[in-house]
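A.B. asks: predicted model and sequence follow; I will ask about them next.
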Amino acid sequence: MAFGWIDEQARARRRAGLVRTLRPRPAGSPLLDLASNDYLGLARHPEIVEGAAEAARRWGGGSTGSRLVTGTTELHAELERELADFCGFEAALVFSSGYAANLAAVTALAPHGSLIVSDAGNHASLIDGCRLARGTTQVVEHAEPEAVRKALSARPGPAVVVSDTVFSVDGDAAPLAELAFVCREFGAGLIVDDAHGLGVLGTGGRGAAQAARLAGAPDTVVTVTLSKSLGSQGGAVLGPAGVIDHLVNTARTFIFDTGLAPAAAGAALAALRLLRREPERAARARAVATALYDRLTAEGHEAVRPDAAVVSVRAPSADRAVRWAADCRAAGVAVGCFRPPSVPDGISRLRLTARADLTDEQIGRAVRVIGETRP
């Protein structure tokens, strides 16, 4: 049978306790949410919902085509201008997802003959971008600028260094200033994915690149997602105007993909404007993450100190991590569960995401449930 091999893979996943299933959530779920990436608590905020609704009423349910054909509206251009201005870059380009934005940035900026130096802890979208790019990829030790220097020094010529700013598994931050210094030593470009930094790090949530004083640098390109802190959907690439123009003309996930739906663009723009007015939300998200970490470690859990809004709690094994997360859910608290092959080091974890709108009572409740259900 043509796809008979799928059955054997399914059996192997069951034996290893690695089966994934879809679990639709109802509207207005009663669960205390520490599983989503809604860091600022904006996904259901009335202003953001109205921003989406108004955009849909004005522009329709879909963008109707590629950005280069009919899929670019005045709303998309407005979002790009305000996003670039907020984050401190010359220009921005909006994509249908953060994944598409990462594929675009890496493939378009690492042509044949170039070297791509990629952090071992990078997100799957960056890894796939490296695989699709025509350059040669070298994976280096996680968050080690000296490993990047060694890779660049061994192969002179065009090169880019690719890294998350905040790594999605443990929530640790990349040493951006040091990476930029090494890149400039060898004339390499720096591409960083700030999916977990935008809205949390930097002045008023302007992102990790701004915090590292790299915003607007001619050799730095930043990708972001609109689906985490901004509570919407989509992604964007930020950088010099020349780089953005290059992407418009060469990035396949821009040229051949349907543009971001107007409702998502409207929601993201409303969230961005709210964040400008309420910059304290960024600091609150970080404070909640620190409080979760402090209380969990005080209770004897093995957690990783958060650099942004992700708190990682190690589990004994993949199957016990799944059971732990399920027991938390049954007790009314939704937490993430990361296990192989999603984690590069093979260590299973509960992954908690701090939200700016969590109260101290809710933080205490979450810690209590995690402790009571520990396998």
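C.D. replies: Cool, the structure landed. Values in this document were obtained by computation on a predicted structure and should not be read as measured data. Numbering: from 1, shown residues only.
A.B. asks: for the rest of this, base every contact and every neighbour count on C-alpha atoms.
C.D. replies: Noted.
A.B. asks: mind listing the helices for the stretch 151-300 of the chain?
C.D. replies: Secondary structure of the stretch 151-300 of the chain (DSSP state H, counting those that start in this stretch): helices located at 176-186, 208-211, 241-250, 252-255, 262-277, 280-298.
A.B. asks: right, and the ones you listed - which one's nearest R23?
C.D. replies: Each of the helices of the stretch 151-300 of the chain was scored for nearness to R23 using C-alpha to C-alpha, and the closest is helix 262-277 (22.9 Å).
A.B. asks: buried ones in that closest one?
C.D. replies: 262-275 (16 or more other C-alpha atoms under 10 Å).
A.B. asks: ok, stretch 6-22 next?
C.D. replies: In stretch 6-22, the ones that count as buried by 16+ other C-alpha under 10 Å are G17, L18.
A.B. asks: wait, what's in contact with the residue nearest in space to the middle of the chain?
C.D. replies: Of all residues in the chain, the one closest to the mean position by C-alpha atoms, centre = their mean is A195, 3.0 Å from it. Neighbour list for A195: G98, D164, T165, V166, T223, V224, T225, K228 [criterion: C-alpha atoms under 8 Å, 6 or more residues apart in numbering].
A.B. asks: strands of the protein, start to end?
C.D. replies: Assignment of strands within the chain using DSSP state E yields the ranges 32-34, 91-95, 115-119, 136-140, 159-164, 189-193, 220-225, 235-239, 303-304, 310-314, 333-338, 349-353.
A.B. asks: okay, now the one to match up with it:
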Amino acid sequence: MDGFAARIRASLQQRHEANLYRQRLTLGSAQGPLVALDGREYLNFCSNDYLGLANHPRVIEALCAGARQYGAGSGASHLVCGHSEPHQQLEIALAELTGRQRALLFSSGYAANCGALTALLKSGDHVFEDRLNHASLLDGGRFSGARFRRFAHNDPADLARKMATAGGNRLVVVDGVFSMDGDCAPLQPLAALCQRESAWLMVDDAHGIGVLGESGAGSVAAAGLDSVQVPVLMATLGKALGTAGAFVAGDGELIEYLIQEARQYIYTTAIPPAVAAATLASLALLREEGWRREHLAALIARFRQGAGELGLPLMPSTTAIQPLPVEDAARATALSERLRRRGLLIGAIRPPTVPTSRLRITLTAAHSMAQVEQLLEVLAAEWVARQ
């Protein structure tokens, strides 16, 4: 056996033995609180469709209308001939939502983070990242060639100690809402520290945009911060907004610089114009239907109350992401499988994605209070009864 084949086989075998093997689900239905899998209906608590917009009739119709007018694909990168009117309208709308001068669309959150970080940072610069940042932020920092340092999770004091020994251009990078723990970054003290140190702050708000803040503008707006305090804001469109893609928002010079320098923007085919049209419909629903955020908040509060009554050791999250720690990967996998047999889809998240295994329970505005009660009832049977 040649070296590559041997490496591949050994890696796969090791993952199986450690209960870390990843497997895909193949759904036979649209996203929603109820989904079809292998001919059976399941109550879905592992989707990031936080506002329940991925299958909304207005979003679907906007997608179809966009496809009828602009076709199924964009045909080229934004800088060749792939930038269409819906792209332009969406960038303007996203800039308005986030209170920034301009926004720039990317094909994915991974591309947006790597593109922004590798364009902004150069050799000799310093980038400081929260230890629990998303993999795309960590990779972008490493790829950039800058001096890369991680600080203790949500610990501005540790960040300050590390920044004290670094000169030159300094960029601090955090998630607004951490995707696996569900907690929020302490953005106000981080922003104040960056202001004192003449450093820039970049926030990845993939899990905050659309959900947090009075208008759904995200965690930065919820913290009362502006574009001066947070010069670089990234967020995705495929979670609360229910479509696909991502964007970076900032002042006009930053966006123009990324257009010229971000390789993940320059050398990638633009998202289909129809997807941009669908996202414009999502943004309209975000403005018109504030009840979605209110209902989601009520579901989160009820779930946490019920979990507390059951003695479930939830992590301290007030967002739609409600992680339930499990001591090892084997038990997390087994518990996820038992819940599936009882009709619930809840993913088991294991190392190396997270330092400790957990069930990642996510709530959406499309869930009903009765479905949350059903979730608590099944967890009581499958978790509490086995303690």
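C.D. replies: That came in fine, so what should we check first? Everything quoted here is computed from the prediction, not taken from an experiment.
A.B. asks: looking at the strands of the first structure, which is nearest to C183 of the first structure?
C.D. replies: Nearest of these (C-alpha to C-alpha): strand 189-193, 6.3 Å.
A.B. asks: which bit of the second structure covers that closest one?
C.D. replies: Taken onto the second structure by TM-score structural alignment, strand 189-193 of the first structure occupies residues 200-204 there.
A.B. asks: how about T268 of the second structure: what's its closest non-neighbour residue?
C.D. replies: Residue nearest to T268 of the second structure in three dimensions, not counting chain neighbours: S77, with 5.4 Å by C-alpha to C-alpha, 6 or more residues apart in numbering.
A.B. asks: residues near that neighbour, how many?
C.D. replies: As a burial measure, the neighbour count of S77 of the second structure was computed by other C-alpha atoms under 10 Å and equals 16.
A.B. asks: likewise for E185 of the first structure?
C.D. replies: 12.
A.B. asks: return the residues in contact with E54 of the first structure.
C.D. replies: A263, G266.
A.B. asks: and if we set it to 6 Å?
C.D. replies: For E54 of the first structure, no contacting residues are found, by C-alpha atoms under 6 Å, 6 or more residues apart in numbering.
A.B. asks: just give me the match in the second structure for it.
C.D. replies: When the second structure is aligned by TM-score structural alignment, the residue opposite E54 of the first structure is A65.
A.B. asks: likewise for A298 of the first structure?
C.D. replies: A298 of the first structure maps onto E309 of the second structure when the alignment is built from TM-score structural alignment.
A.B. asks: and that match, how far is that from R302 of the second structure?
C.D. replies: Taking C-alpha to C-alpha, to the nearest Å as the measure, E309 of the second structure falls 11 Å from R302 of the second structure.
A.B. asks: ok, these two, which is more surrounded?
C.D. replies: R302 (16 against 10).
A.B. asks: what's the neighbour count on I60 of the second structure?
C.D. replies: Each residue near I60 of the second structure was counted by other C-alpha under 10 Å, and the total is 21.
A.B. asks: ok, now which ones touch the nearest residue to it once chain neighbours are set aside?
C.D. replies: Counting by C-alpha to C-alpha, 6+ apart, I60 of the second structure lies nearest to A278, which is 6.8 Å off, once chain neighbours are set aside. Contacts here follow C-alpha under 6 Å, 6+ apart; on that basis A278 of the second structure touches V59, A62, L63.
A.B. asks: at 10 Å what do you get?
C.D. replies: When contacts are counted by C-alpha atoms under 10 Å, 6 or more residues apart in numbering, A278 of the second structure is found next to 54, 56, 58-67, 86, 90, 241-244, 284.
A.B. asks: counterpart of it in the first structure?
C.D. replies: Looks like A278 of the second structure aligns to A267 there (TM-score structural alignment).
A.B. asks: picking that back up, just give me the match in the first structure for the residue nearest to T268 of the second structure.
C.D. replies: Structural alignment (TM-score structural alignment) places S77 of the second structure against S66 in the first structure.
A.B. asks: with A54 of the second structure instead?
C.D. replies: Under the alignment defined by TM-score structural alignment, A54 of the second structure corresponds to A43 in the first structure.
A.B. asks: could you do T319 of the second structure as well?
C.D. replies: With TM-score structural alignment as the criterion, T319 of the second structure matches A308.
A.B. asks: wait, its match touches A289, no?
C.D. replies: Yes. With the criterion set as C-alpha atoms under 10 Å, A308 of the first structure and A289 qualify as a contacting pair; they are 7.2 Å apart.
A.B. asks: residues shared between the contacts of these two?
C.D. replies: Among the neighbours of A308 of the first structure, those also in contact with A289 (C-alpha under 10 Å, 6+ apart) are Y39, G171, A283, T353, A354.
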